[in-house]
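# only the shape, not the letters, is given here:
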């Protein structure tokens, strides 16, 4: 618009020099051009304002539905947690704690209805005879908060641990351990001495598939497992409603 105004002014000056007359007509034309510029600015502002309003409405549309979806998801996760404790009791797999709602859905917004994913974080604690240690992943220099979980065996020779009929992974003969006790976490979900993300994700899938039929939600909802290498994703539908849920897993750092 500024370029058009400048061009109009140059043309007006040239016309005045050639004609030496018509100043009043030229002023009226300039005023009309200025009015058009102002009108265009107002229209552009209105368009931008309307566009911004539409974006906000699109982002905030599911406030009621999201709240319902979050409640339903957490109820499902609480049921899963109950069976996780039963299934994993006295095992050498990670101890799964109650899920925590994370991500945009639990913050009350989502880009589009069809893209809503209810993400939950399932904190993991080490099983008996093991400890977890967070180590920064030196391979990912760009991502300063990318950590790996190092798994370390701990001595369980104390009388308290012996009362649990558990053999110490560090101080009992390997043959005795192999015959009388399940393998340690290092031999199931780890690669080397670190917890393997993809192995852990596959383990989560196995747990969800095995436990689902025992949950009350399975009577009216249908479970579909979705492919993912680093988390456990699935969709549940009942013919009218559908929720997509992603289970992430991690380890608490300190008191966080």
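Noted; the coordinates are in hand. What you are looking at is a predicted structure, and each value in this text was computed from that prediction instead of being measured.

# contacts, neighbours, all on C-alpha from now
OK.

# which of the residues in the strand or helix carrying residue 82 are buried?
Residue 82 is part of helix 63-88, with elements assigned from DSSP states H and E. By neighbour count on 16 or more other C-alpha atoms under 10 Å, the buried set for helix 63-88 is 66-67, 69-70, 73-74, 76-77, 79-81, 83-84.

# before we move on, what about stretch 9-16?
9, 12.

# what is the helix holding residue 82 packed up against?
strand 95-96, helix 103-107, strand 118-125, helix 197-211 (3 or more C-alpha pairs under 8 Å, 6 or more residues apart in numbering; DSSP states H and E).

# so it versus helix 197-211, what angle?
Angle, helix 63-88 to helix 197-211, by axes from the mean of the first three to the mean of the last three C-alpha atoms, to 10 degrees: 90 degrees.

# circling back to that earlier point, of the buried residues of helix 63-88, which is the nearest to residue 104?
residue 66 (9.8 Å; C-alpha to C-alpha).

# ok, second structure coming up, stack it against the first:
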């Protein structure tokens, strides 16, 4: 075996061990969507180009994601127009954050108020590969059983570290707060600021590595991937930040920077 081949095999073995020790399962039981059909999603990456969270463009300057994705403004970048993380497609737009605005009442212990806005230093150029997501109206609700779509990059199995080459997506139903909060499930940890979604049979889900990514219902982002217990487990639906609860706060934050003549 020549040296490049040997080094490649060693790398695969190291990655396999790392995946077993620190599983970061994401879209499980899903599929690859039509390229760039989910063109509002962004990949939030380290400055070393390692994807670690998802997010969505809500206007040319602002991205919505989860507050627990905050690793520090100087350690992250935002990439729009992404489909395959492993291939340069010429559609990508890379941005440096100008400002991180996590919700002031975010609680990292309970995951309540798990929402953050990122202001980009330069505006996104909107085209067929990069677009803006719609948000729900203030306090709008989504009914139990409604099918919604969650998307992201990451492992496709809860037990094996298989990293997909492209964006993945899966449709899952909304679960009632009462069922999600029952003693047989998440046992009272669901607040009024959270939404649960998943099949009673399990098998399809998003998980930690998809944090901040969009849960889209009726064409609007009703949820952000926040937390869960395990991944694709029938007993425990995925938990999402209920975006409609924060619509007024989102508008106020964006307007406050717009009113400062911030070249919005």
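That came through, no problem. Note that this is a predicted model, so its numbers are computed, not measured.

# what would you report as the TM-score here?
Once superposed, the chains reach a TM-score of 0.22 (TM-score structural alignment, normalised by the length of structure 1), with 99 aligned residues with a C-alpha RMSD of 6.3 Å.

# one step back: which of the helices and strands packed on helix 63-88 of structure 1 sits closest to residue 147 of structure 1?
Using C-alpha to C-alpha, the nearest of those to residue 147 of structure 1 is helix 197-211, at 11.2 Å.

# tilt between the following helix or strand past the closest one and helix 197-211?
Using DSSP H and E, the helix or strand that follows helix 197-211 of structure 1 in sequence is strand 222-226. If you take the same axes, to 10 degrees, strand 222-226 of structure 1 sits at 170 degrees to helix 197-211.

# buried set for strand 222-226 of structure 1?
Buried residues in strand 222-226 of structure 1 (16+ other C-alpha under 10 Å): residue 223.

# now distance to residue 40 of structure 1 and mean neighbour count too, for the helices and strands packed on helix 63-88 of structure 1, in CSV please.
Shown next, in CSV, are the helices and strands packed on helix 63-88 of structure 1 (distance: least, C-alpha to C-alpha, whole Å; neighbours: other C-alpha atoms under 10 Å):
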stretch, distance to residue 40 of structure 1, mean neighbour count
strand 95-96, 60, 20
helix 103-107, 37, 16
strand 118-125, 43, 20
helix 197-211, 56, 17
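
# so which of those gets nearest residue 50 of structure 1?
The minimum distance between residue 50 of structure 1 and the helices and strands packed on helix 63-88 of structure 1 falls on helix 103-107, with 24.0 Å, by C-alpha to C-alpha.

# elements contacting the closest one?
helix 63-88, strand 118-125.

# adding distance to residue 179 of structure 1, write these out as TSV.
Below are those laid out as TSV (distance: least, C-alpha to C-alpha, whole Å):
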stretch	distance to residue 179 of structure 1
helix 63-88	20
strand 118-125	26
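
# which one, of these, ends up nearest to residue 191 of structure 1?
strand 118-125 (17.4 Å).

# what angle separates the helix holding residue 82 of structure 1 from strand 118-125?
30 degrees.

# against residue 252 of structure 2, how distant is the nearest residue to residue 94 of structure 2 once chain neighbours are set aside?
Closest residue in space to residue 94 of structure 2, ignoring its immediate chain neighbours: residue 79 at 4.5 Å, by C-alpha to C-alpha, 6 or more residues apart in numbering. Relative to residue 252 of structure 2, residue 79 of structure 2 is positioned 25 Å away (criterion: C-alpha to C-alpha, to the nearest Å).

# who's more crowded, those two?
residue 79 (22 against 12; other C-alpha atoms under 10 Å).

# please verify my assumption that that one contacts residue 95.
Yes: look at residue 79 of structure 2 against residue 95 with C-alpha atoms under 8 Å: they come within range, at 6.3 Å.

# circling back to that earlier point, out of the helices and strands packed on helix 103-107 of structure 1, nearest to residue 102 of structure 1?
Closest approach to residue 102 of structure 1 among these (C-alpha to C-alpha): strand 118-125, 5.4 Å.

# can you give me the neighbour number for the spatially closest residue to residue 147 of structure 1 that is not a sequence neighbour?
Nearest residue to residue 147 of structure 1 in three dimensions, chain neighbours excluded: residue 136, at 4.3 Å (C-alpha to C-alpha, 6+ apart). By other C-alpha under 10 Å, 14 other residues sit near residue 136 of structure 1.

# let me know the angle separating the helix or strand hosting residue 234 of structure 1 from helix 197-211.
Counting by DSSP H and E, the element that carries residue 234 of structure 1 is strand 232-237. Relative orientation of strand 232-237 of structure 1 and helix 197-211, computed by the same axes, to 10 degrees: 30 degrees.

# which residues touch strand 232-237 of structure 1?
201-202, 204-205, 221-227, 242-248 (C-alpha atoms under 8 Å, 6 or more residues apart in numbering).

# quick one on the thing from earlier: I'd like to know which of the helices and strands packed on helix 103-107 of structure 1 lies nearest to residue 210 of structure 1.
helix 63-88 (9.9 Å).

# could you report the neighbour count for residue 147 of structure 2?
By other C-alpha under 10 Å, neighbour count at residue 147 of structure 2 equals 18.

# give the next helix or strand downstream of the one helix or strand residue 79 of structure 2 maps to.
For residue 79 of structure 2, the enclosing helix or strand under DSSP H and E is strand 76-80. Sequence order places strand 93-95 as the next helix or strand after strand 76-80 of structure 2, per DSSP H and E.

# tell me the helix or strand right after that next one.
strand 97-102.

# could you check the angle that following strand makes with strand 76-80?
Using the same axes, to 10 degrees: strand 97-102 of structure 2 against strand 76-80 is 100 degrees.
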